[in-house]
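A.B. asks: Pasting the sequence and the predicted coordinates here, then a few questions.
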Amino acid sequence: MSSADERELKEQRLGPVVRRRGQMQPGTADQRLLDSSGPSDFVHQDPWRVMRIQSEFVDGFGALAEVGPAISVFGSARTREGTPEYTAGVALGRALAEAGYAVLTGGGPGAMEAANRGASEAGGVSVGLGIELPFEQGLNSYVDLGVNFRYFFVRKTCFVKYSQGFVVLPGGLGTLDELFEALTLVQTRKVTRFPIVLYGTEYWEGLLGWLRNTVAKEGKIAPGDLDLLELTDDVDEAVSLLTT
């Protein structure tokens, strides 16, 4: 390209982005914003998704910044009222609230509802961080402060950022996901002083045995990594492990 051609080269500046030749777009940013009859496919493109992700962080951080000390309680959405697990969830939520901690859950039914119920009935701060799913029923009625997320990773960040620890009741894939996410963050020292308590010896001892006798034995994790987990069947002990 000659110097004359370079001087005549047309370009389009969209904020920090420079577009030339075939990458140029018609109109200006203001025009596209204000033209209601313009194309709408931009809402399905990655730059727009980035803005939605950013807005979720802003909304989540803004809602939770002044909640105060909090503990996250995880467990199955399929736990039924009247079962020992549900009763334990209520007791944990109540005990944490009475100890001065807000209770954070995924905001759904089952064990999450139980923990929110215990916290709310004790006059504590009951928080639900919901997630957009095709089969979820929305936030349970015991949530006093709720935030609904589109993206799992934004929600997970808020759980870790605004919790002083996790207590994990028996649960399925979602519960296991949160458990191992927290374990990984502590093991890699992305977070420090973050207790993780498994509630329900009978339910969790099989998993712990596999981690000890297979995963650690084969050198896939260090034996000391298992010390990052506490196991109990006692509500008072769980609260003590999480708050001292």
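C.D. replies: On my side now, so go ahead. Numbering: from 1, shown residues only.

A.B. asks: can we go C-alpha only for contacts and neighbour counts from here?
C.D. replies: OK.

A.B. asks: The residue nearest to Gly200 when sequence neighbours are not counted: neighbouring residues, count only.
C.D. replies: Distances taken as CA to CA, 6 or more residues apart in numbering place Asp233 nearest to Gly200, at 5.2 Å, with adjacent residues excluded. Counted with other CA atoms under 10 Å, residues neighbouring Asp233 total 13.

A.B. asks: again with Cys158
C.D. replies: For Cys158, the count of nearby residues is 17 (other CA under 10 Å).

A.B. asks: and what of Met51?
C.D. replies: 11.

A.B. asks: How about Trp204?
C.D. replies: That count, for Trp204 with other CA under 10 Å as the rule, works out to 17.

A.B. asks: mind listing what it touches?
C.D. replies: 170, 198 (CA atoms under 8 Å, 6 or more residues apart in numbering).

A.B. asks: pretty sure Gly89 contacts Ala111?
C.D. replies: Yes. At 5.8 Å, Gly89 and Ala111 qualify as touching, with contact defined as CA atoms under 8 Å.

A.B. asks: which neighbours do these two share?
C.D. replies: Joint contacts of Gly89 and Ala111 (CA under 8 Å, 6+ apart) are Leu169.

A.B. asks: give me the element the spatially most central residue of the chain is part of.
C.D. replies: With the centre of the chain defined as its mean C-alpha position, the nearest residue by CA atoms, centre = their mean is Lys156, 2.1 Å away. Assigned by DSSP states H and E, Lys156 belongs to helix 152-161.

A.B. asks: And for Asp236?
C.D. replies: Per DSSP H and E: helix 235-243 holds Asp236.

A.B. asks: same for that helix, what does it pack against?
C.D. replies: helix 84-98, strand 166-168, strand 196-199 (3 or more CA pairs under 8 Å, 6 or more residues apart in numbering; DSSP states H and E).

A.B. asks: Past the second one, which element shows up next along the chain?
C.D. replies: The reference is to strand 166-168. helix 173-187.

A.B. asks: for comparison:
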Amino acid sequence: MAGVQPNSESPAPRPRRDDDREIESLEEFDQVVAAGSLAGHRVQSVDLTDRTFALLSTDTTEAVFLGCRMEPDAAAKIRAGGALVFPPIPGLPFDPYRGSLYAPEELFAGLIDDGYDATPDARAYHWYQRTKSDGDIFTSMLRSIHDDAVSDALDELLDGARVVGVMGGHALERGSASYAGAARLGRRLARNGLTVATGGGPGAMEAANLGAYAAPFDDDMLDAALEVLAKAPHFAPSVTDWARAAFDVRRSRLGGGASVGIPTWFYGHEPPNAFATHIAKYFVNAVREDGLLARCNAGVVFLPGAAGTVQEIFDNATPNYYGSRGEPTPMVLVNRAHWTAKLPAWPLLRSLAADRAMESRIALVDAVDEVPEALARLTNGKAS
């Protein structure tokens, strides 16, 4: 499978195509320089302070350098040679030009010694809170550049992957039967060769990412992890304790299975979870929501949730209804009582589907154990 590897915490090395103009690492930079020219390439957030000779001696016509550190004489030469140079921006708690997704260790750096408020994730949220309504075009531009760079990295990571989304409420507590069920679902989907993608936050989202992380190990690993996590059941009142418990699990069993989390600083009071090995974190929630659902090409599972999950159901139903993304994406809603009585999204969804091709792509099931079979049926176009 291209893109995310199911039993690896790191993405596969990005294969370079003949027409690939993006450079996101020193290794790629050296390969391109060895081939003879940087002309027309885009170099993202690579530290080039030790590559002055290469920059001075290589054609950089129409190249673009985004947030790359370099010596002043190298920067002057490549500008004179027809390149655009966007220098690093000091003082930011994030890199707007980043060429890869976040890892949990990056967002939570400093957690163990100094607590969550010292982490890059918390500092980026506080920066967003300070700047989101200041009317400054510069800060809004930085947010947009960052989110576009994240989308680009996400597309590269998921190229060729069969992605299944697992949506559900952030309030689901560790230690509950529903949390354990969501984790088992994530594990089974990952073991079936699918890439699990979630909203990247706590609750049902974390549980599904945890399950994918546990997929390469024996079943006892997940049982032990659930016991550890139950000691810090919710991210309130202490995000620090909640996140530390997750890293305790990760340190006890290194090399877990890969999955994707797509959270947002818009809901910054909800921290990202540490079991999504690749994190595409956005400032703009609307871009995040649409991007998450659009990439779930193997189906979307909706566990019980509240307003956010209801929104995601109909965010996904709309392009299915109009056919704007081609073949309708399978949708499985879990827990009949929740989606027909407590929050009756199912009757409306079924009414929308009645005269459309999406009718054979939706299902309502009672329990998470029924989800894989339901997805298989819907993928074959059989209504349930």
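C.D. replies: Yep, that arrived. Since the structure is predicted, the reported quantities are computational estimates derived from the model, not experimental observations.

A.B. asks: TM-score for these two?
C.D. replies: Comparing the two superposed chains by TM-score structural alignment, normalised by the length of the first structure, the resulting TM-score equals 0.71, with 201 aligned residues with a CA RMSD of 3.0 Å.

A.B. asks: Nearest to Ile131 of the first structure, out of the helices and strands packed on helix 235-243 of the first structure?
C.D. replies: strand 166-168 (18.2 Å; CA to CA).

A.B. asks: distance from the closest one to the second structure after superposition?
C.D. replies: Comparison of strand 166-168 of the first structure with the second structure after fitting gives an average deviation of 0.3 Å (mean CA distance after the TM-score superposition for the first structure).

A.B. asks: tell me which residues in the helix holding Lys156 of the first structure are buried?
C.D. replies: 154-156, 158-160 (16 or more other CA atoms under 10 Å).

A.B. asks: just checking, the residue nearest to Gly200 of the first structure touches Tyr203?
C.D. replies: No. Counting by CA under 8 Å, Asp233 of the first structure stays clear of Tyr203, with 10.3 Å between them.

A.B. asks: how about the strands in the stretch 201-350 of the second structure?
C.D. replies: Along the stretch 201-350 of the second structure, counting by DSSP state E, counting those that start in this stretch, strands occupy 260-261, 278-279, 300-302, 331-334.

A.B. asks: The third one - contacts with which helices or strands?
C.D. replies: Read it as strand 300-302 of the second structure. strand 163-167, strand 331-334.

A.B. asks: Map Tyr199 of the first structure onto the second structure.
C.D. replies: The equivalent of Tyr199 of the first structure in the second structure is Val334 (alignment by TM-score structural alignment).

A.B. asks: Name all residues that make contact with that match.
C.D. replies: Val334 of the second structure neighbours (CA under 8 Å, 6+ apart): 301-304, 364-368, 371.

A.B. asks: one step back: quick check: chain neighbours aside, which residue is closest to the equivalent of the residue nearest to the centre of the first structure over in the second structure?
C.D. replies: The alignment partner of Lys156 of the first structure in the second structure, by TM-score structural alignment, is Glu289. Distance criterion CA to CA, 6+ apart; nearest residue to Glu289 of the second structure, sequence neighbours excluded, is Glu312 at 7.4 Å.

A.B. asks: which residue in the first structure lines up with the one you found?
C.D. replies: Aligned partner of Glu312 of the second structure by TM-score structural alignment: Glu178.

A.B. asks: same check, this time on Ile279 of the second structure
C.D. replies: By TM-score structural alignment, Ile279 of the second structure lines up with Gly146.

A.B. asks: Could you measure from that match over to Val58 of the first structure?
C.D. replies: Distance of Gly146 of the first structure to Val58 of the first structure, computed by CA to CA, to the nearest Å: 14 Å.

A.B. asks: More neighbours: which of those two?
C.D. replies: Gly146 (21 against 11).

A.B. asks: just the strands of the stretch 201-350 of the second structure: most buried one?
C.D. replies: Comparing these by mean neighbour count (mean count of other CA atoms under 10 Å), strand 260-261 ranks first with a mean of 30.

A.B. asks: returning to that earlier point: need the helices and strands packed on strand 300-302 of the second structure in CSV with distance to Ala190 of the second structure, can you?
C.D. replies: Below are these laid out as CSV (distance: least, CA to CA, whole Å):
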stretch, distance to Ala190 of the second structure
strand 163-167, 9
strand 331-334, 17
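
A.B. asks: nearest to Gly323 of the second structure, of the ones you listed?
C.D. replies: Ranking those by distance to Gly323 of the second structure, with CA to CA as the measure, places strand 331-334 first at 14.3 Å.

A.B. asks: Mean per-residue distance, that closest one versus the first structure.
C.D. replies: Averaged out, strand 331-334 of the second structure is 0.4 Å away (mean CA distance after the TM-score superposition for the first structure).

A.B. asks: does Gly138 of the first structure really touch Gly146, like I thought?
C.D. replies: No. Using CA under 8 Å, Gly138 of the first structure is not in contact with Gly146; the gap is 10.1 Å.
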